[in-house]
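> Got a predicted model here, sequence first, then my questions.
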Amino acid sequence: MNPYDTLLAEAAGRPFAAIVGWPVEHSRSPALQGFWLKQHHVDGHYGRLPVKPERAALEELVAFLRKTPNARGCNLTLPHKVEILPLLDRIDPVARRIGAVNTIVKQADGTLEGRNTDGFGFLEALKYNAPHWMPDTGPVVVLGAGGAARAIVSSLMDVGVPELRLVNRTRGTAIDLGVALTPPGGQRIVVGSWDERSELLDGATLLVNTTSLGMKDQPGLDIDLAKLPHEAVVYDIVYVPLETYLLAAARSRGNRCVDGLGMLLHQGRPGFEAWFGPRVDVSAAQRHAVAADLGA
């Protein structure tokens, strides 16, 4: 049975959405979306759909969503967030500025709209876990310049961060991101070199790691936190493991820490509400359920 037939069989005529990627078996989106389906007694389904990183495969995905009556949309993970853009009927302004889509919503007329909820998820988790942090109080340091960084940098600019120090192992990629996302006016995106990453922490109010460094089976993030103020928040979007070396080091010196699971949970809210209807929020019970699914 091909993956589309499998998904249709699982849905059994109910409204459905899915996480789409290659690979996709590792995704915990079914656990977090399934929690809300059960909590709100929604007769729907959220599954997994492996789609190869090929134009023809993405065209097949789009055609499937359009023609299948009970399809409501999908989430997108690597490597499809950028390549899907030209195949959709509409891209909302936030996703257009970020240059990536992580959520597709099927409209009543069958057309497909691309959205990006990563920045929303990032800020919601930050507000929940570090409510004292204010965006206009000082510089922010962001490590990395990939797809997640684009959404995070865009959201931080939107809430009024005065200076964002962007550091990436490939400096040219960071420069391109900075040029694309620097807003008009007085806000600044300053691109530093990877070798300067520890020095650039001086005076920062927030440090965000968007790289894969520290993730399970990846090298750890090598950074000296000595210049980071003890009042600063440290946010690592990695969620496997939940307690990365960066967070452990920051916690040991008294910094407030935010792990990556909150962003994962909160970014799923807008999609669920668009596909299935009920308004939802992130709860301690849901976090516990998804953390257990991670084996954390």
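Good, I have the coordinates.

> going forward, measure contacts between C-alpha atoms and count neighbours the same way
Fine.

> How are the strands of the stretch 151-296 of the chain distributed by residue range?
Secondary structure of the stretch 151-296 of the chain (DSSP state E, counting those that start in this stretch): strands located at 163-167, 188-192, 206-209, 233-236, 256-258.

> What is the fourth one packed up against?
The contact analysis (3 or more CA pairs under 8 Å, 6 or more residues apart in numbering; DSSP states H and E) places strand 233-236 against strand 206-209, helix 245-252, strand 256-258.

> Recalculate using a threshold of 6 Å.
Here strand 233-236 touches strand 206-209, strand 256-258, going by 3 or more CA pairs under 6 Å, 6 or more residues apart in numbering; DSSP states H and E.

> And the second one, by the same measure?
With contacts defined as 3+ CA pairs under 6 Å, 6+ apart, the packing partners of strand 188-192 are strand 163-167.

> And the residue nearest the centre of the chain, how close does it get to Tyr235?
When CA atoms, centre = their mean is applied to the chain, the residue found nearest the centroid is Asp118 (3.6 Å). Distance, Asp118 to Tyr235, using CA to CA, to the nearest Å: 14 Å.

> again, but for Arg251
11 Å.

> Name the residue in those two with the higher neighbour count.
More neighbours surround Tyr235 than the other of Arg251 and Tyr235, with 25 against 17 (other CA atoms under 10 Å).

> Pretty sure that one sits against Val258.
Yes. Tyr235 is within contact range of Val258, at 4.6 Å (criterion: CA atoms under 6 Å).

> another structure for you, compare them:
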Amino acid sequence: MSRPYAEVIGDPIVQSKSPIIHKFWIDRLGIDADYRACHVPAEALQSYLAERRADPDWRGCNVTMPHKQAVIAALDRLDPLAARINAVNTIIREDDGSLTGYNTDVAGFLEPLRDHLAQTHYFRMARIMGTGGAARAVIAALADQNVMLVVAGRDPEKARALLDELDPEGEHHVAPLTHFAEPTDFAFDDREGCFDLLVNASPLGMDGQPPLDLHHSHIPPGSVVYDIVTHPLQTPLLTEARSRGFETLDGLNMLIGQAAEAFSLFFNQTPPRDDRDAALRQLLES
């Protein structure tokens, strides 16, 4: 007898932790369902979606690199947030076989920042390292929270184009990534009543990639340092920031948060998170 299932697709896909996360919740809830990883290269993307569209047991899929924008052309409709960001990380098969694209990365990214953002601040600023697909969700998420952004990339023109696309009315800034590599003697103002955030939304620091070259003098006192890389979980950026007394957030925060939103869309149930994901994190870190 067939049973409902969802998947994660990408190229490559072997590194994905999504099956561990979703199967953990499926088991905890006792749902008769499955969640799989499926390697889908770019040339097979259209045929994959056409086949799954015809499968009534397929609830949908998570979409990882490099397909978050490429899938859009094959979908029937987009959730407004996904349309604004122009990136899809979750596809849902509707009862009539049509496909709807969502972006749960925004909610996942913001989840561990909720307590901070619920407070009243005189000023909010985030320094975002990276201009790739992940940065799109980070920029949109923080712009909606009235955060002034400094986006740094190898190509500042690309950073400016992202800001102009995602928050054209915002007063944001761009900088070359190399600007943050050299020490600065900038004297930060009194940060009381302010919220400062530094986000690595680039692959730098990931296994197989060089570390993010960022000098600690660019991080204002009291900042939160957030690295969305998950391989390894403790990146050089986080290790250094923690040693200097900064609050740090690792990549599992966003990964689990976005998965929780997608799980609800796939299976119409809220995933069990009563232990603040302690057991799931232990499983993912083992």
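Sure, I can see it. Being a predicted model, the structure only gives us computed values, none of them experimental.

> if we can go back for a sec, what's the counterpart of the residue nearest to the centre of structure 1 in structure 2?
For Asp118 of structure 1, the aligned position in structure 2 is Asp105, judged by TM-score structural alignment.

> Repeat that for Pro30 of structure 1.
Using TM-score structural alignment, the partner of Pro30 of structure 1 in structure 2 is Pro19.

> ok, now which ones touch its match?
Neighbouring residues of Pro19 of structure 2 by CA atoms under 6 Å, 6 or more residues apart in numbering: Tyr35, Arg36.

> Same question for Thr117 of structure 1.
Residues near Thr117 of structure 1 by CA under 6 Å, 6+ apart: Gln267.

> can you check Asp236 of structure 1 too?
By CA under 6 Å, 6+ apart, the neighbours of Asp236 of structure 1 are Val208, Asn209, Asp259, Gly260.

> if you set the cut-off to 7 Å instead, what comes out?
Counting by CA atoms under 7 Å, 6 or more residues apart in numbering, Asp236 of structure 1 touches Val208, Asn209, Thr210, Leu247, Val258, Asp259, Gly260.

> same question, Ala151 of structure 1
Counted by CA under 7 Å, 6+ apart, Ala151 of structure 1 has contacts Ile98, Asp118, Gly119.

> Show me the residues you listed that map onto helices.
With helices taken from DSSP state H, the overlap with the contacts of Ala151 of structure 1 comprises Ile98, Asp118, Gly119.

> one step back: of the strands of the stretch 151-296 of structure 1, which stretch is the most buried?
strand 233-236 (a mean of 26; mean count of other CA atoms under 10 Å).

> follow-up on the earlier one: mind putting the strands of the stretch 151-296 of structure 1 in a markdown table, distance to Phe64 of structure 1 included?
Formatted as a markdown table, the strands of the stretch 151-296 of structure 1 follow (distance: least, CA to CA, whole Å):
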| stretch | distance to Phe64 of structure 1 |
| --- | --- |
| strand 163-167 | 39 |
| strand 188-192 | 41 |
| strand 206-209 | 36 |
| strand 233-236 | 36 |
| strand 256-258 | 38 |
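
> Nearest to Asp43 of structure 1 among these would be which one?
With CA to CA as the criterion, Asp43 of structure 1 lies closest to strand 256-258 of these, at 33.3 Å.

> now the helices for the stretch 151-286 of structure 2?
Taking DSSP state H, counting those that start in this stretch as the test, the helices found in the stretch 151-286 of structure 2 are 156-166, 236-243, 251-267, 278-285.

> Which strands or helices does the first one pack on?
Here helix 156-166 of structure 2 is seen to pack against strand 148-153, strand 173-176 when contacts are counted using 3 or more CA pairs under 7 Å, 6 or more residues apart in numbering; DSSP states H and E.

> Swap in 6 Å and give it another go.
Short answer (3+ CA pairs under 6 Å, 6+ apart): helix 156-166 of structure 2 packs on strand 173-176.

> so where is the strand it packs on in structure 1?
Aligning strand 173-176 of structure 2 against structure 1 (TM-score structural alignment) gives residues 190-193.

> so what corresponds to Leu213 of structure 1 in structure 2?
Looks like Leu213 of structure 1 aligns to Leu204 there (TM-score structural alignment).

> mind checking how far that match is from Leu177 of structure 2?
Taken as CA to CA, the span from Leu204 of structure 2 to Leu177 of structure 2 is 11 Å.

> What's the match for Leu265 of structure 2 in structure 1?
By TM-score structural alignment, Leu265 of structure 2 lines up with Ala274 in structure 1.
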